[in-house]
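In: Here's my sequence, what's the structure:
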Amino acid sequence: MTDPPARPPGWDFPTDDELAALDELADEGLWALGGIEVKLTNLDKVLFPGRHGGPATTKRDLVRYAASVAPFALPYLYDRPVNLNRFPNGVDTDGFWHKAVPSHAPQWLSRWHNEGASAGDTEWYFVVDSPAAMAWMANYGAIELNPWTSRIPAVRRPTWALIDLDPGAKTSWDDLLTLARLHRTALEHLDVRAGAKVTGKRGIQIWVPVAPRYGFDETRDWVEKLSRAVGATVPDLVSWKWSKSDRSGLARLDYTQNAVNKTLVAPWSTRPAAGAPVSVPIEWDELDDPELASDRWTIRDLEGRLAEVGDPLAPLIGLDQELPPL
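Out: Now for the predicted structure:
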C-alpha cells in the first residue's frame, strides 16, 4: 500500500438508491456501494439483542449503519492499521480479536504490510479507507474497529495520546464523571487540546492529538504523569494495580494503551452489547449534562445526534500539538 495522502480524502454518504438496494437484497447478495460491489451474507442474522424491550439489530442493520456513518468514522481509520473485535455469531456469544487479512478478502480491500513482523506476528493488517470497506467489516462481524494511534508508514510515531478511564466494579457513573472532569481541568490548565468520548459501554476515553515526532515511550510517560497527578487528588477512586482482581473495584487510569499495536475502540464504532451502542465523541461541557450516559447512543438513535452536533473530536484530527513538560 502506498503512503496515505497528506490530506484526508472526503467520503460520500450512501445514496437513497444504494440504501434501498440494501433493503431489497435477500439474505445474501452483492451490494454496490460507491462503485464497489460488496458481497454480503446472512443479512437477517441477529447480531445484537434488543435493549429495554426494543428491537434486535441484524447484520443488515449493522451494514447500513457502517456505510451511513462512514464519512464520520473514516478520518480515524483510513491511514492506520486496524485491529478487529469480531462477533460473527452475535454479541451474546464469545468474540475474538482478529488482525490478519484473510486470504478470501477481496482485492479492493486495502491492507498494510508490517515489514518488521517477527515470526508468528501478523504481517498484513486491514486498512479501512472507504464506505465499502466499512460495510465489508460489518458483514465480517467486526463489531469493534480499533485503529492504531499511529499512521502508515510511521507506525512507531503516534498521533494520538490516549487516556482510558476504566471503571471498576465499585465505580459509579458520578465517580467516572469526576475523573473525567479532573482530567478536563488539568488539560485546560496545561493549555492542551483534547477531546472526550463515551465508550458505548461503561467508560470514558480522552484523546489527545500529538505531533508525530514523539515515540510511544514519551506519550505513555506523559499520560502516566498526568493521570497520576489527577488520581492523587481522589485516591479513594483510583487503583494503580494491573489486574482487575487486585483493584478492589476501583477505577484504573490506564496509560498503557500508548504503545505500538495497542488500541482503543474507534469513534463511532459499535460495541458488543444489547441495543448496538456506539462509542460517541462528546463536547467537554456534556460531562455536566445530567442525561449523559456512557452507552447513551445506539445505531438506531444516532442520526439526530450527528445532525445536531456532528463530531466534536474531528477538529483535533492531525493537530500538530506539542506536549508540555510535566
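
In: can we go C-alpha only for contacts and neighbour counts from here?
Out: OK.

In: and the closest residue to A117 other than its chain neighbours, what does it touch?
Out: In this structure, A117 finds its nearest non-sequential neighbour in E123, 5.8 Å apart by CA to CA, 6 or more residues apart in numbering. Neighbour list for E123: A100, H113, N114, E115, A117 [criterion: CA atoms under 8 Å, 6 or more residues apart in numbering].

In: Please generate a structure for the following sequence too, so the two can be compared:
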Amino acid sequence: MAKTGAKKAPSPGFIEPCHPTLKKRPPNGSDWLHEIKFDGYRAQLHVHGGEVTIYSRTGLDWTREFRPIATAAKALADHDAVMDGEATVFGKTGLPDFQALRRELSKGSSARLTFQAFDLLYMDGYDLRGVPLIERKRVLRQLIGDRGGAIAYVDHLDIDEGAQVYEHACMMRLEGIVSKRKDAPYRSGRQELWTKTKCTKRDAFPIIAFVEKLGAQPRRIASLYLGRWEDDRLVYAGKAQTGYSLAAAREVRERLNPLVTGKSPLSHPIKKPKATWIAPRIQAEVEYSGVTDDGLLREPVFKGLQDEPAPSRAKPAAAATAYGRVPRVNILQLLPDAVVPSKDELTAYWMRVSDRALNFLGGRPLKLVRHVNGTTFYHKGPLPPIPPAVHQLRMQKREGGQGVRLWVDDLPGLLGLVEIGVVELHPWAATVDDIEHADTLIFDLDPGEGVSWEFVIETALRLRDLLHAEGFKAWPKLTGGKGVHLMAPLEERLTHNAVHAYAKRLAQQFAATDRERYVTSAQLSHRPGKLFLDYIRNGRGTTAVGAYSPRARAGFPVAAPVTWKDIERGLKPDAFTTSRPPTRRRGL
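Out: So this is what the prediction gives:
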C-alpha cells in the first residue's frame, strides 16, 4: 500500500481512540472536514484472520453485545482491518437515538444496531495511522462501499464554513458535529486535531426559587432553581448557576422580590436549604445541552427573563405524601448519603459481567435499592411499569396480603432493572421455584467503629473453620461496604425459620468465645469497638447484597465473590468496582 505514512505491521490489538476536544464554535477553513456527531457508543471494529472483535472505547471486548455488527462484518473477512466508529440505532425520527440504542442492546440481538465507521486505522498488513485523514477515509469508503445495513461509511462535508455545517446540524436536531484536520495522522488520546461542537437547546422554564449571593450589596442572585410543567404538576427541572452578568444578577433579584412566598410551589417539594421560594410567575430563558433520565436539565445557562406568566395550575393533594418526587409509600428506607453511577455506567457494567453475576443473582426474588428523581432508597410497595424482560413473582407476604417481588434470569432483565432506576440487588437465600426453603446459610461480619480489618479477616477464617466442622463448605464475599459475608450452601433446603434458628445458635456460640470483641445484637449502642456477627440475614424475605451488585457508594464498589487466599492476603471489601470488577468467578 503505497500511501504516505503507511507502515507495514502485524495486525494490532486494541488502539486507544482519538478523542476530540470540545469547542464552542467549529473551525473554518479549507484544512478541515466536518462529520455528524453520532449519539451512541464509541466502538472499534477489528477483522483479522476471518474473525471479528469489537472493542468499547476503553478496550473492553463487546463483540457479544454488538453481535449483529460482528455478524455483518463477516462480509469483510477477506481483509484484515481496524475501523473506528460509533455503534448506534436510528430512532423513529430517523436520527441517532441513544435511548433506543440501550433498548435494542437489552434484546441481545437487533437488526437496528449499526456501526457508523468514520476512520480506518489498519488495512491488510499496513498501519495507516500515519496516513492523512482524507486518504484513510478514501480507503475506508472503498472497503465498505455503499452496501448499507449494519456497517456504514460516515461521509463528511468539505465546506470551508464550519459554522454553516454546525447550524444545519442543529436545525436537524442532531447532537452536533465533529471537525477534523484533513491532513492529520491518527493520534490516540485527547487531540486538537479533532474538535467537537455540540448543539444546544433553548427554552423557557418557570423560576421556582433563587439562591442569593451572601453579603452582596446591592443584593443579587447566585443561581436560579427551575421547574417544568407535567400536565397539572410542577416538577423540579434543575439549577441554572451560570450565564449571569453582574447587572443581570442584580436585576433578576429585584424582579423576583415581590414573588417571594416562603414555601415551595412544586407539586412534590424537595429539600433545598439555600433556596428562597417564589411564586412561579416569571420564566427564565435557558440554554441547555439535554435532559437527564431524571428529567433534569444538563448544563443549563441563563439567557434572560420572559415576562409571560406561567399558567395557573392546581397542586394535587398527593403532594404532601411524597419525598422529593418519590411517593412515601415506595420508601422502605432513605439513603441520603448515597452516591450512584449513571444508567449508562450501570448498563456498561452489567453488559460486562452478566454471565458471571447471574450465577448469583438469577432466579432469586430481589430486594431493590432504586435511584429515582434524585432520591436513593430501598424500595417497597407499588412498582413502576416493569420492562418485559423483568419477571414478577406474586407471593404471600409475611405480614399478610399479596406482594410482588421482581427477579431476572438474563442480561435483558438486568438492563430492565436499570431502566427503572435499580442500583443495588439484594437477593433472597432462596430461588423463585421454592421461595419457602433456603438454599444458603449467611453470616455478615460487620465491624463497628474502631475494629480493624485484620480482626475481621481473623474472624472470617475462624468462622470458616467452625462451619467446616459443622459440615459446610463456606465461601467469602466482599460486600463493597465495610465487611465480609460467609456464604454456606445447604445440601438440603431447609425452612427459613430453621435456618434462622441454626444461624443464631452458631453466632451466639462463636460470640461466647470473646464477649469483649463480638456482639450478636443489631442495636447500634452495643456495637462500637465490636464485630457484629449478623445472623439476621437468614429468614424469609431477609436479604444480603448480591455478588456482583454495585453499591450506592463513592467509587461505585461492587460486592464480589473471592477466594480464601484473597481474604488471607487482606483484600479490602471495596477492592472491586464497576470499572474494575472481578475478572472471573472467584471463590467457588
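
In: List the TM-score for the superposed pair.
Out: Remark: TM-score between the superposed chains equals 0.76 [TM-score structural alignment, normalised by the length of the first structure]; 284 aligned residues with a CA RMSD of 3.3 Å.

In: Quick one: buried ones out of the contacts of E123 of the first structure?
Out: The neighbour count (16 or more other CA atoms under 10 Å) marks A100, N114 as buried among the contacts of E123 of the first structure.

In: List the buried residues of stretch 360-369 of the second structure.
Out: L361, G362, G363, R364, P365, L366, K367, L368, V369.

In: mind putting these in JSON lines, secondary structure and distance to A117 of the second structure included?
Out: Listed next are those as JSON lines, based on DSSP: H, G, I helix; E, B strand; the rest coil; distance: CA to CA, whole Å:
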{"residue": "L361", "secondary structure": "helix", "distance to A117 of the second structure": "37"}
{"residue": "G362", "secondary structure": "coil", "distance to A117 of the second structure": "36"}
{"residue": "G363", "secondary structure": "coil", "distance to A117 of the second structure": "39"}
{"residue": "R364", "secondary structure": "coil", "distance to A117 of the second structure": "41"}
{"residue": "P365", "secondary structure": "coil", "distance to A117 of the second structure": "42"}
{"residue": "L366", "secondary structure": "strand", "distance to A117 of the second structure": "41"}
{"residue": "K367", "secondary structure": "strand", "distance to A117 of the second structure": "42"}
{"residue": "L368", "secondary structure": "strand", "distance to A117 of the second structure": "39"}
{"residue": "V369", "secondary structure": "strand", "distance to A117 of the second structure": "39"}
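
In: mind checking which helix or strand E104 of the second structure is in?
Out: Applying DSSP states H and E as the criterion places E104 of the second structure in helix 98-105.

In: How far does that helix sit from its chain's centre?
Out: Relative to its chain's centre, helix 98-105 of the second structure lies at 14 Å (CA atoms, centre = their mean, to the nearest Å).

In: Need the distance between the two termini of stretch 28-45 of the first structure.
Out: End-to-end span of stretch 28-45 of the first structure (CA to CA, to the nearest Å): 11 Å.

In: buried stuff in it?
Out: Neighbour counts over stretch 28-45 of the first structure (16+ other CA under 10 Å) mark W31, L33, G34, V38, L40, T41, L43, K45 as buried.

In: And stretch 475-492 of the second structure, by the same measure?
Out: Judged by neighbour count (16+ other CA under 10 Å), stretch 475-492 of the second structure contains these buried residues: 475-481, 483-490.

In: Now, these that are in helices?
Out: Among these, none falls in helices (DSSP state H).

In: hang on, the earlier thing: can you give me the angle the helix or strand following the helix holding E104 of the second structure makes with helix 98-105?
Out: Sequence-wise, the next helix or strand downstream of helix 98-105 of the second structure (DSSP H and E) is strand 114-123. If you take axes from the mean of the first three to the mean of the last three CA atoms, to 10 degrees, strand 114-123 of the second structure sits at 80 degrees to helix 98-105.
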